[in-house]
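Visitor: I need the structure of the sequence given here:
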Amino acid sequence: MAPPPLDILLAAPRGFCAGVDRAVQIVERALARFGAPVYVRHEIVHNRFVVEGLRRRGAVFVEELDEIPDRTRPVVFSAHGVPKSVPETAERLGLFSLDATCPLVTKVHRAAESHHERGRHVLLIGHTGHPEVIGTMGQLPEGAVTLVTSVEDVARITPPDGPLAYTTQTTLSVDDTAAIVAALEARFPDIAGPHRQDICYATTNRQEAVKAVAPRVQAMIVVGAPNSSNSQRLREVAEREGCRAVLLQRAADIDWADFEGVDRLGITAGASAPEILVEEMIEAFAARREVRVETVVTAEETVVFNLPKGLRDPAPDAAREE
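Guide: As a prediction, the model looks like this:
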């Protein structure tokens, strides 16, 4: 007896955000313009499929700049941002660098610097050891930032006397962060915050889409990497809505026993997961069952970030003049 049809609800928005798309384009265009190898400090984005694809085209990933043997080659800084010491080191070593930091992460960096210049100690809401957190803390002198990871941390921290400000990692859970901010404002009523939340539009939109899909399905797949903060938050959001959720990198990772008896399945993807991996998931289920796909749209995204000047296409007029 054939299994019943499987209804797949696709969350939208999902997958690549403007910051990730820009970062990947920077590496691709650097390879096209300068040839291989192009060095990349840290994973350009947290997705093995993307990283391996760029590696096959000539990108070489390193953790530190002193690992680069040929200093005539370009080096790209990842989308997560880097401490100030990294571009300073690149300049000292004579490296030509391209900064793929997401502009929304750069905005957090500038806000932290502004608070510091105004004499405020900065409380950074984020996850210990995440590259974005390391990069943001590295914008200011040591000791100028205190990391806050949870509501419980708010009661434990002992910031220096004087004015305070907070900022946040861009890929956090919207709900968790709101709780931490509320706790900070309760303990430190005069704390300064951002004019608008630092959690990026794409993180917020993807979490809202999951909230719309999760109550309608029996299980949800989040396509993404285990070291991707925004992907892990999507899984947590689905679970908070009462839905069983798993984080998978590829269709080959599917444990089919987990989906026995599931007739309504949700699928989303973290901001660093390309759409081809979502299609791969759907095809894997379609090979076993009749699938009916519905897209649940909760927001339209039109944000596009400019590439660095050295990598942009020439303007049409300039092209004609040539």
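Visitor: Please make it C-alpha for all contacts and neighbour counts, starting now.
Guide: Noted.
Visitor: Centre of the chain to the helix or strand containing L98, how far?
Guide: Assessed by DSSP states H and E, L98 sits inside strand 96-99. Remark: strand 96-99 is offset 20 Å from the chain centroid, using C-alpha atoms, centre = their mean, to the nearest Å.
Visitor: What helices and strands are in contact with that strand?
Guide: If you count contacts as 3 or more C-alpha pairs under 8 Å, 6 or more residues apart in numbering; DSSP states H and E, strand 96-99 packs onto strand 74-77, helix 85-93.
Visitor: Pull out the buried residues from the helix or strand following it.
Guide: Proceeding N to C from strand 96-99, the next assigned helix or strand is helix 103-117, under DSSP H and E. For helix 103-117, burial by neighbour count (16 or more other C-alpha atoms under 10 Å) applies to P103, L104, V105, T106, V108, H109, A111, A112, E113, H115, H116.
Visitor: wait, P194 sits on T168?
Guide: No - P194 is beyond contact range of T168, at 9.1 Å (criterion: C-alpha atoms under 8 Å).
Visitor: The two - which one has more neighbours?
Guide: T168 (28 against 14; other C-alpha atoms under 10 Å).
Visitor: Identify the residue nearest the more buried one in space, chain neighbours excluded?
Guide: Spatially, and ignoring its direct neighbours in sequence, T168 is nearest to I125 (4.5 Å; C-alpha to C-alpha, 6 or more residues apart in numbering).
Visitor: wait, doesn't the one you found sit right on L147?
Guide: Yes - between I125 and L147 there is a contact under C-alpha under 8 Å: 6.0 Å.
Visitor: Second input sequence below; structure requested for side-by-side comparison:
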Amino acid sequence: MTNSPLTILLCGPRGFCAGVDRAIQIVVLALKRYGAPVYVRHEIVHNRYVVEGLEAKGAIFVEELDEIPVEHRQQPVVFSAHGVPKSVPADAETRNLFYLDATCPLVSKVHKQAMRHERLGRHVVLIGHAGHPEVIGTMGQLPEGAVSLIETVEDAERYEPADPDNLGFVTQTTLSVQDTAAVIAKLQERFPNLTAPSADSICYATTNRQEAVSAAAPGCDLFIIVGAPNSSNSRRLVEVAKRAGAKDAILVQRAAELDFDAIGEIRTLGLSAGASAPEVVVNEIIEAFRARFDATVELAETAIENEHFLVNRQLRDVELTVDDMAFVNGR
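Guide: Here you go, the predicted model:
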């Protein structure tokens, strides 16, 4: 029996962004320079494949700095790509820890925008998801009470600031562009003097991946997003695919999670990956479909990314092997 034909629309851009690539590279370079163990506060990026790969190389992940044994305090600790509150590096210095900050430069830019609003006397409105590490990190750049978190249009409708004429907003970098625009529009309708940040807070990679998925989704029987359940930008891609016309969309971490009985007979599959998902898993999923369908892969590309962020100065002269680079690049 011949397999049914299947067209796989493979989105581009997809997968690792420059900030994720930089964060993973920092951990690998630190292991090369300082030896194991290298401690990492929280998941360096939201992807178990990446975390487990780094653990195999000698990284140890901790939730808080007090978990680092006294005898290992000369070893570096890396702060994740999502950013941390100011209290975390202060705590590291109190403990005489050597730390390397892997915060994505685009997240750092949001921190600076928020601090600028506050310096100019504005109360900061942060559009984002409560509990997300990036939101915790951004709110932690300013004194308690200086930031109000708005998650939805309904929140924006209910929000009652102390001084409606002195507000400035920033956003989490990984939000849905469409949903965020609706929240901002509601805030601007209610508070005409609301000041925008000097540059768009939603990062280029988030925007590019959403645009590619939106373009590919119409007519897809199923859209698969490779990513972790705790990855904000990956979950947003599932929402974008459904909104743009895919009959169904799911989030998958590995090919082993695919339920082909539930998937059934499909003719067009959309496929993309969140900014912290490695290309090796995308290829794994393509091969799983090729084993069951007569699959043809077509590239659905809407942009080309060539951004590159420098690693910490202490690590720039460390050389990586070919295998190291393949891991850093998610391949």
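Visitor: Do you know the score for how well these two fit?
Guide: Overlay of the two chains. TM-score (TM-score structural alignment, normalised by the length of the first structure): 0.96; 315 aligned residues with a C-alpha RMSD of 1.1 Å.
Visitor: between the helices and strands packed on strand 96-99 of the first structure, which one is nearest to V303 of the first structure?
Guide: When those are compared by C-alpha to C-alpha, strand 74-77 sits nearest V303 of the first structure, at 21.4 Å.
Visitor: by contact count, what packs against the closest one?
Guide: Against strand 74-77 of the first structure (3+ C-alpha pairs under 8 Å, 6+ apart) you get helix 18-34, strand 38-41, strand 96-99.
Visitor: ok, residues contacting the longest one?
Guide: If you take C-alpha atoms under 8 Å, 6 or more residues apart in numbering as the criterion, helix 18-34 of the first structure is touched by 37-38, 40, 44-45, 54, 57-59, 74, 76, 78-79, 98, 100-104, 271-272, 303-308, 311.
Visitor: Now that helix on the second structure. Mean distance?
Guide: Taken over the aligned residues, the distance from helix 18-34 of the first structure to the second structure averages 0.3 Å (mean C-alpha distance after the TM-score superposition for the first structure).
Visitor: swap in the second one?
Guide: Here strand 38-41 of the first structure is compared with the second structure after superposition; its mean distance to the aligned residues, by mean C-alpha distance after the TM-score superposition for the first structure, is 0.2 Å.
Visitor: try the last one
Guide: After superposition onto the second structure, strand 96-99 of the first structure lies on average 0.3 Å away from the residues it aligns with, using mean C-alpha distance after the TM-score superposition for the first structure.
Visitor: equivalent range in the second structure for that strand?
Guide: Using TM-score structural alignment, strand 96-99 of the first structure lines up with residues 98-101 of the second structure.
Visitor: And that stretch, what's buried?
Guide: Within stretch 98-101 of the second structure, the residues scored as buried using 16+ other C-alpha under 10 Å are Y99, L100, D101.
Visitor: I'd like to know which of those residues is nearest to K86 of the second structure.
Guide: Proximity of those to K86 of the second structure (C-alpha to C-alpha) peaks at D101, which lies at 11.6 Å.
Visitor: The closest one reaches P76, doesn't it?
Guide: No - using C-alpha under 8 Å, D101 of the second structure is not in contact with P76, being 10.2 Å away.
Visitor: counterpart of stretch 131-151 of the second structure in the first structure, which residues?
Guide: Counting by TM-score structural alignment, stretch 131-151 of the second structure corresponds to 129-149 in the first structure.
Visitor: Contacts for the matching stretch, please.
Guide: Contacts of stretch 129-149 of the first structure (C-alpha under 8 Å, 6+ apart): 80-85, 105, 108-109, 112-113, 116, 121-128, 154, 157, 159, 169.
Visitor: quick one, helices of the stretch 201-322 of the first structure?
Guide: Along the stretch 201-322 of the first structure, the stretches classed as helices by DSSP state H, counting those that start in this stretch are 201-213, 229-240, 275-286, 316-321.
Visitor: need these in CSV with distance to D263 of the first structure and mean neighbour count, can you?
Guide: Below are the helices of the stretch 201-322 of the first structure laid out as CSV (distance: least, C-alpha to C-alpha, whole Å; neighbours: other C-alpha atoms under 10 Å):
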stretch, distance to D263 of the first structure, mean neighbour count
helix 201-213, 14, 23
helix 229-240, 17, 23
helix 275-286, 11, 16
helix 316-321, 51, 8
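Visitor: mind putting these in CSV, distance to M137 of the first structure included?
Guide: CSV is the format used below for the helices of the stretch 201-322 of the first structure (distance: least, C-alpha to C-alpha, whole Å):
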stretch, distance to M137 of the first structure
helix 201-213, 21
helix 229-240, 17
helix 275-286, 32
helix 316-321, 41
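Visitor: And those: which comes nearest W256 of the first structure?
Guide: Ranking these by proximity to W256 of the first structure (C-alpha to C-alpha) places helix 275-286 first, at 9.4 Å.
Visitor: Just list what that closest one packs against, helices and strands only.
Guide: strand 264-269.
Visitor: Which residue in the first structure aligns with Q74 of the second structure?
Guide: Using TM-score structural alignment, the partner of Q74 of the second structure in the first structure is T72.
Visitor: F96 is in contact with that match, correct?
Guide: Yes - counting by C-alpha under 8 Å, F96 is a contact partner of T72 of the first structure at 7.4 Å.
Visitor: got the contact list for the residue opposite T171 of the second structure in the first structure once aligned?
Guide: Residue pairing (TM-score structural alignment): T171 of the second structure is matched to T168 of the first structure. With contact taken as C-alpha under 8 Å, 6+ apart, T168 of the first structure is in contact with V108, L124, I125, G126, D198, I199.
Visitor: mind running it again at 10 Å?
Guide: Neighbour list for T168 of the first structure: 105, 108, 112, 123-127, 132-133, 136, 147-149, 177, 181, 193-194, 197-200 [criterion: C-alpha atoms under 10 Å, 6 or more residues apart in numbering].
Visitor: if we can go back for a sec, quick check on the contacts of helix 18-34 of the first structure: which are buried?
Guide: Here, 16+ other C-alpha under 10 Å leaves 37-38, 40, 44-45, 54, 57-59, 74, 76, 78-79, 98, 100-104, 271-272, 307, 311 buried among the contacts of helix 18-34 of the first structure.
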